[in-house]
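K.L.:
sequence unknown, structure follows:
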């Protein structure tokens, strides 16, 4: 999860979502408008599609192994769809969701920012996100782009409401772009007593007339990252040793 990167999604063939990261390109009928190079070896490409509602936009996230996540949001920064090609999960916003903060309200520093959101997978299984997100009155400039800070604390439960992961910390929002970005914080997977620090803050904002626009290769904090292909190659080499 990023700053309020709450999962939602169900892939539709009409959106021509890419199947393989190595061959990724903006889908037919879609147009890219922003690339964000972030810490923790991640790059995100943002695009809009003519078949979508005019207020919808997509984000495609990549790491050293390629495409890792596809997320669709609206003008209120509410996440409607998410596709995880590695896990094979495909989630969509569930009508039973009772509290999904709107960006317009967050930007008015509305204190009522509780999040209670259900998503349903293609297999019918439910995922539940519980917590809060707020925009705080603090301006930040990154790569010449003015942003506002967010603060959040969100947990993820599946099926029988068993908590499986969570994240808390600070993020960023660009009010005019209607986009939220990851920041610094801490997260856990499985063990709620074992939060680990992380920082996925944006570093570079790349536009259509600049080198690196729509790149799928992350460039920051990648020195210690090893792709799964490299790990497999090393394992195979060891097997060949006498």
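P.N.:
Yep, it's here. These figures come from a predicted structure and were not determined experimentally. Numbering: from 1, shown residues only.
K.L.:
Please count neighbours and contacts with C-alpha atoms only from this point.
P.N.:
Noted.
K.L.:
which residues in this protein form strands?
P.N.:
Here the chain has its strands, by DSSP state E, at 30-38, 42-49, 57-63, 66-73, 79-84, 89-93, 114-121, 126-142, 145-158, 162-174, 179-181, 184-189, 196-199, 202-206.
K.L.:
Export these as a markdown table, with columns for mean neighbour count.
P.N.:
Converted to a markdown table, the strands of the chain look like this (neighbours: other C-alpha atoms under 10 Å):
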| stretch | mean neighbour count |
| --- | --- |
| strand 30-38 | 20 |
| strand 42-49 | 23 |
| strand 57-63 | 23 |
| strand 66-73 | 22 |
| strand 79-84 | 23 |
| strand 89-93 | 22 |
| strand 114-121 | 22 |
| strand 126-142 | 18 |
| strand 145-158 | 19 |
| strand 162-174 | 21 |
| strand 179-181 | 21 |
| strand 184-189 | 18 |
| strand 196-199 | 14 |
| strand 202-206 | 19 |
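K.L.:
Check it against this one:
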């Protein structure tokens, strides 16, 4: 679940910024876009690989209604190598020497994988990320792709051991592509406030297909904006 640590919350924020502009994603030089995935929750993900990266690394760039809001790098075990938020300017990187490394291969082999590792932000903040992923045994077909449903729990704590957030819910994995996709989850913040999101994949678009590289999200954007406005009115 390493590539989905913050995207749902940031997608909601992205709706409140700049006006919508249609565009096509072009990966950096030396990189090749593999697939574009339209998600629930008003986001679209671009997954690509770069020649200069170690073998097995994958990159993603996730766009909301108003542009790019999250990028990430994972390795062949789906470890969270790096993530960044253009909105905040903060980059988070994996701290080597984890107490329990995330392992995609272990999840596939045993049906469960636990992890316990730290990330360090570019502003110096170190956070602990601890939790698990479990295969539910359910296989689903989404736009022609065979995916398996997982359940997860992720607890993030600060240097003082106090809760930053707790997330739990469901996601999907693809054995073919060796990665996680979003799902339905709930998040509880340090103040006890709870939010629920759904960024499940809907459409998978490959090279030579219409919509490949499209950065305009297609699903739930009006619904998400309405939800945000209602929450603001109630506060």
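P.N.:
Now that the structure is in, tell me what you want to look at. All of these numbers come straight from a predicted model, not from anything done at the bench.
K.L.:
Which among the strands of structure 1 is found nearest to residue 21 of structure 1?
P.N.:
Among those, the nearest to residue 21 of structure 1 by C-alpha to C-alpha is strand 66-73 (4.4 Å).
K.L.:
Which strands and helices lie in contact with that closest one?
P.N.:
strand 57-63, strand 79-84 (3 or more C-alpha pairs under 8 Å, 6 or more residues apart in numbering; DSSP states H and E).
K.L.:
And the last one, what does it pack against?
P.N.:
Packed against strand 79-84 of structure 1, as judged by 3+ C-alpha pairs under 8 Å, 6+ apart, are the following elements: strand 66-73, strand 89-93.
K.L.:
Next, the angle strand 79-84 makes with the shortest one.
P.N.:
Interaxial angle of strand 89-93 of structure 1 relative to strand 79-84 (axes from the mean of the first three to the mean of the last three C-alpha atoms, to 10 degrees): 180 degrees.
K.L.:
And strand 89-93 of structure 1 against structure 2, how far off on average?
P.N.:
With mean C-alpha distance after the TM-score superposition for structure 1, strand 89-93 of structure 1 departs from structure 2 by a mean of 1.1 Å once superposed.
K.L.:
follow-up on the earlier one: nearest to residue 162 of structure 1, of the helices and strands packed on strand 66-73 of structure 1?
P.N.:
Closest approach to residue 162 of structure 1 among these is made by strand 79-84 (20.4 Å; C-alpha to C-alpha).
K.L.:
quick one: that closest one to chain centroid distance?
P.N.:
9 Å (C-alpha atoms, centre = their mean, to the nearest Å).
K.L.:
hmm, who's touching that strand?
P.N.:
With contact meaning C-alpha atoms under 8 Å, 6 or more residues apart in numbering, strand 79-84 of structure 1 is reached by 5-11, 68-74, 89-93.
K.L.:
just checking, residue 184 of structure 2 touches residue 171?
P.N.:
Yes: counting by C-alpha atoms under 8 Å, residue 184 of structure 2 does reach residue 171; the two are 6.9 Å apart.
K.L.:
Pull up the overlap in contacts between those two.
P.N.:
Listed as contacting both residue 184 of structure 2 and residue 171 by C-alpha under 8 Å, 6+ apart are residue 200.
K.L.:
Look up how far residue 84 of structure 2 lies from residue 226 of structure 2.
P.N.:
According to C-alpha to C-alpha, to the nearest Å, residue 226 of structure 2 and residue 84 of structure 2 sit 27 Å apart.
K.L.:
now residue 186 of structure 2
P.N.:
From residue 186 of structure 2 across to residue 84 of structure 2, the span is 22 Å (C-alpha to C-alpha).
K.L.:
Take the helices and strands packed on strand 66-73 of structure 1 and lay them out in a markdown table including distance to residue 30 of structure 1.
P.N.:
Formatted as a markdown table, these follow (distance: least, C-alpha to C-alpha, whole Å):
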| stretch | distance to residue 30 of structure 1 |
| --- | --- |
| strand 57-63 | 10 |
| strand 79-84 | 17 |
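K.L.:
which one of those strands lies closest to residue 237 of structure 1?
P.N.:
strand 57-63 (24.2 Å).
K.L.:
which helices and strands does that closest one pack with?
P.N.:
Short answer (3+ C-alpha pairs under 8 Å, 6+ apart): strand 57-63 of structure 1 packs on strand 42-49, strand 66-73.
K.L.:
Dump those into TSV; add distance to residue 194 of structure 1 as well.
P.N.:
Below are those laid out as TSV (distance: least, C-alpha to C-alpha, whole Å):
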stretch	distance to residue 194 of structure 1
strand 42-49	23
strand 66-73	24
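K.L.:
Now do the buried residues in stretch 218-226 of structure 1.
P.N.:
Residues of stretch 218-226 of structure 1 classed as buried by neighbour count (16 or more other C-alpha atoms under 10 Å): 218, 219, 220.
K.L.:
Just give me the closest of those to residue 230 of structure 1.
P.N.:
Checking these against residue 230 of structure 1 by C-alpha to C-alpha gives residue 218 as the nearest, at 16.3 Å.
K.L.:
Can you give me every residue that contacts that closest one?
P.N.:
Residue 218 of structure 1 makes contact with 37, 38, 41, 42, 43, 62, 63, 64, according to C-alpha under 8 Å, 6+ apart.
K.L.:
Show me which residues of stretch 190-197 of structure 1 are buried.
P.N.:
Using 16+ other C-alpha under 10 Å as the test for burial, stretch 190-197 of structure 1 gives residue 195.
K.L.:
Endpoint to endpoint, it covers what distance?
P.N.:
15 Å.
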